[in-house]
Each structure stands twice: as structure tokens, then as C-alpha cells.
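In: structure, please.
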Amino acid sequence: MAATMEATVTWRDGLVFDGQSGTGHAVVMDGDKAVAASPMELVLMAAGGCSSVDVVSILQKARQQVAGVQCHVKGERADAIPAVFTTIYLHFLVRGTDLAEHHVERAVALSADKYCSVAKMLESSVQITHSFAIETE
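Out: Model (predicted):
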């Protein structure tokens, strides 16, 4: 049986909405970006978050001494409405001790090509690229 997820979005005022996941977690969204991230910004954060979960998990399984992972995500949007993302670029900064470059490269590639559900969902309409850098502690 397929897994089911649910969420509820409730209008607060203006263009501000409260989102609540089926697991009880909340997020605020703002179409004007005055008090919270916009839904499109959340899409970028979701891509970066999903990929980061994969990268950390893969590196830990490879017994790499990871101390931190930061993913900078940049999205380019179409000029016309709907202003969908046309490209998304993810750059990972991986910090740790004695990190093997081939393990980091493999983790980023596996996330992008196989594991990241958000990236896989978007890739049919968005060109997604990635890179990484390693910072030794």
C-alpha cells in the first residue's frame, strides 16, 4: 500500500497562511514574504532539506566524521505566470574531520540521482544541478 501524507493550510490574514503537517508540525507561509517564507521559498528549502538528509545519512553510513552540512539552494524562475522554477542549484558545504572527497561526491550524487524524493519529483520540469565543497575542522 502506498504511503499517505496529509497537511492542512489555513488562511490567517492578508497573504499569510498557517500550514500544519499530518504529524503535527507547523509552518507559516507568506505570499508577500513580509512575515514568513513564501511557498516557493519553501519548495527550495524542501529540496535542500531532503537532499541534506540523504547526504548526512549516506556519509554517516560510510563512517565519515561529519560535523556539519549546509546546503545553499538557488532557484531561477520563469518570467511568465505561473513563475515555476526552471533551474535549481544545490551547493553543499560539508564540514568534518578526514572526510574522503569520493565519499562526499558519492553522497551528493546518490541524493540527486536516486534518493531525494523532492528532487526526483521536480526533475521532470526543473533542471537540477549540484556541487559540493569540503571544509576540514
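In: CA only for contacts and neighbour counts going forward, please
Out: Fine.
In: does residue 113 belong to a helix, a strand or coil?
Out: Here residue 113 takes the helix state, with states given by DSSP: H, G, I helix; E, B strand; the rest coil.
In: nearest residue to it other than its sequence neighbours?
Out: Take residue 113 and drop its neighbours on the chain: the residue closest to it by C-alpha to C-alpha, 6 or more residues apart in numbering is residue 120, 7.6 Å away.
In: please provide the structure for the following sequence as well, for comparison with the first:
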Amino acid sequence: MQASVKWVDGDTFIGHSDSGHNVVFDAGSDSAAPSPMEMVLMSAGCCSSVDVVSILKKAKQDFDHVEVKLSAERAETAPRVFTKINLHFVVTGRGVSEKHLARAVQLSAEKYCSVALMLDKAVEITHSHEVVEREAK
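Out: A predicted model of the protein is given here:
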């Protein structure tokens, strides 16, 4: 895997992946885009969400909405690394099994999510979840 990051202007940069995608980063106070640390946090949420969605589909759960709400704490002084991250999954559907969701989150946390597993070596990562029952139409 390869990528490049080019400075645009001020505190704005554009990352370019070897798969041909561009991402804007902004490290300044006038942020026009997510900061690098926000991108790391969102990457952990996306990576784990991919796993949870895949596992719930395999378990034939009837869901139509998955959101992971991310919260993080950072060190007070430089380098301002993450010290804690929580991934809170909210799954909306009809009759979604809390047991299946808990297992999906656990499998992602312990086995599949490469981003969170990499971060877990230096950051306290916790997971939580809830099922929201979709109302009948």
C-alpha cells in the first residue's frame, strides 16, 4: 500500500491513495476539512462498522441503520495522542438480536478491525452498543 500527501495552502493538505482516491485534511483552526486525528478516529469507526454490518448480515438480522458514535480523549501535552476511544454502535431494525450485535462488536474488536487493533496497542479502546427497534410501517 502506498499513498502521498501534498501541501495545498495554509494548514490544508490533500492525501492521495494508490487506489486513486483523494482526501482533504486540515490541521488549522479554520479547518476546511477533518484534522489528521479526526481522520484516524473516523477510520477506526468505519473499519469496525464494516465488520459489524457484515457480521449482522451473515446472521440474517433485519436492520436498516448502523451508526457508530465515536468519542475520544487526548493527552494534554504534545504529542497529543489518543488516550481513550469509545465506539458506541447504534443499530436500528426489526427484532435485531442484542446477542448478535454484541457478538459482532466483540468480533470486530478482538479479531477483525485492523485500525482499532493497531490503535489498541497504545490506546484504551472500549465498545458499547444498543439496538433501536424500528417502528412498523
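In: which position in structure 2 aligns with the residue nearest to residue 113 of structure 1?
Out: Under the alignment (TM-score structural alignment), residue 120 of structure 1 maps onto residue 117 of structure 2.
In: contact partners for that match?
Out: Applying C-alpha atoms under 8 Å, 6 or more residues apart in numbering to residue 117 of structure 2 gives the contacts 109-111.
In: can I take it that it is in a strand?
Out: No - per three-state DSSP, residue 117 of structure 2 lies outside any strand segment and is helix.
In: now it: how far from residue 40 of structure 2?
Out: 13 Å (C-alpha to C-alpha, to the nearest Å).
In: repeat that for residue 1 of structure 2.
Out: Using C-alpha to C-alpha, residue 1 of structure 2 is found at 17 Å from residue 40 of structure 2.
In: who has more neighbours, the two?
Out: Remark: of residue 1 of structure 2 and residue 40, residue 40 carries more neighbours, 16 against 5, as counted by other C-alpha atoms under 10 Å.
In: what lines up with the more buried one in structure 1?
Out: Using TM-score structural alignment, residue 40 of structure 2 pairs with residue 43 in structure 1.
In: sorry, back to before: would you write a PyMOL line that selects the buried entries of the contacts of residue 117 of structure 2?
Out: Buried subset of those, written as a PyMOL selection, criterion 16 or more other C-alpha atoms under 10 Å:
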select buried, resi 109
